[in-house]
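Peer 1: I'd like to go over a predicted model; first the sequence, then the structure.
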Amino acid sequence: MPEFMDVHRGMVGITEEGLKEAHDADLAIQDDEAVVFKQAWADPTLGIVYCLSEAPSREAVQRIHARAGHPADEIHEVPLSV
């Protein structure tokens, strides 16, 4: 299944607790779109959150994020990794 890295902007000051809450909201409904959210990272100073997932499409990732209340600003397929 393809992997995707998505970017959320405008989250200045996000805390570890806030990141976990957002990630847990995605996990709670990810099965609805056959998405598997693997990891999330945040830079509270820049207000950027990154999420790595496996999904059938970038649209499936966006639908889950939107339903969870935090649509992604960018979603990039990651076709190569080492």
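Peer 2: Thanks, I have the structure now.

Peer 1: contacts, neighbours, all on C-alpha from now
Peer 2: Noted.

Peer 1: what comes up buried for stretch 3-19?
Peer 2: 3, 4, 5, 6, 7, 8, 9, 11, 14, 19 (16 or more other C-alpha atoms under 10 Å).

Peer 1: looks like the fifth one contacts residue 70 (just checking).
Peer 2: Yep, that's residue 7 we're talking about. No - judged on C-alpha atoms under 8 Å, residue 7 makes no contact with residue 70 at a distance of 10.5 Å.

Peer 1: can you pick out the most distant pair from the buried residues of stretch 3-19?
Peer 2: 3 and 14 (24.6 Å; C-alpha to C-alpha).

Peer 1: got the contact list for stretch 37-48?
Peer 2: 7-15, 19, 23, 26-27, 30, 49-54 (C-alpha atoms under 8 Å, 6 or more residues apart in numbering).

Peer 1: ok, second structure coming up, stack it against the first:
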Amino acid sequence: MATFMDVHHGMDGITAEELEAAHQADLAIERSEGVTFKQAWADPASGTVWCLSEAPSADAVQRVHERAGHKPDEIHSVPLSV
């Protein structure tokens, strides 16, 4: 499995409850694409949300987010970590 960080823009003013609801929507369908979402972070002031996942491909991450109703603007492979 590869690790990915995806980024969503334009979520100005997102609340903790809205972030949790979006994350739960991903978790509800992630297995259908072989994705495991690990964590999500948000900056309400900038409207940016980041999601960390393990997945077979960036396309799998894209499909889960699209089906959950929040298409990412960017998906980055994270090949190294400590």
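Peer 2: Thanks, I have the structure now. The shown structure was predicted, so the numbers you read here are calculated from the model rather than taken from an experiment.

Peer 1: tell me how the two chains score on TM-score.
Peer 2: With the length set by TM-score structural alignment, normalised by the length of the first structure, the two chains reach a TM-score of 1.00; 82 aligned residues with a C-alpha RMSD of 0.2 Å.

Peer 1: so which of the contacts of stretch 37-48 of the first structure are in helices?
Peer 2: 19, 23, 26, 27 (DSSP state H).

Peer 1: mind giving me JSON lines with these and columns for distance to residue 43 of the first structure?
Peer 2: What follows is those, written out as JSON lines (distance: C-alpha to C-alpha, whole Å):
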{"residue": "19", "distance to residue 43 of the first structure": "10"}
{"residue": "23", "distance to residue 43 of the first structure": "15"}
{"residue": "26", "distance to residue 43 of the first structure": "19"}
{"residue": "27", "distance to residue 43 of the first structure": "21"}
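
Peer 1: just among these, which is most surrounded?
Peer 2: Within those, residue 26 tops the neighbour count with 22 neighbours, counted by other C-alpha atoms under 10 Å.

Peer 1: does that residue really touch residue 69, like I thought?
Peer 2: No - using C-alpha under 8 Å as the test, residue 26 of the first structure is too far from residue 69 to be in contact (9.1 Å).

Peer 1: for residue 77 of the second structure, the count of nearby residues, please.
Peer 2: 14.

Peer 1: actually, residue 38 of the second structure.
Peer 2: So residue 38 of the second structure, with other C-alpha under 10 Å, has 12 neighbours.

Peer 1: which secondary structure element is home to it?
Peer 2: strand 36-43 (DSSP states H and E).

Peer 1: superposed on the first structure, where does that strand end up, distance-wise?
Peer 2: Its matched residues in the first structure lie on average 0.1 Å from strand 36-43 of the second structure after superposition (mean C-alpha distance after the TM-score superposition for the first structure).

Peer 1: give me the range in the first structure that that strand lines up against.
Peer 2: The aligned range for strand 36-43 of the second structure in the first structure is 36-43, by TM-score structural alignment.
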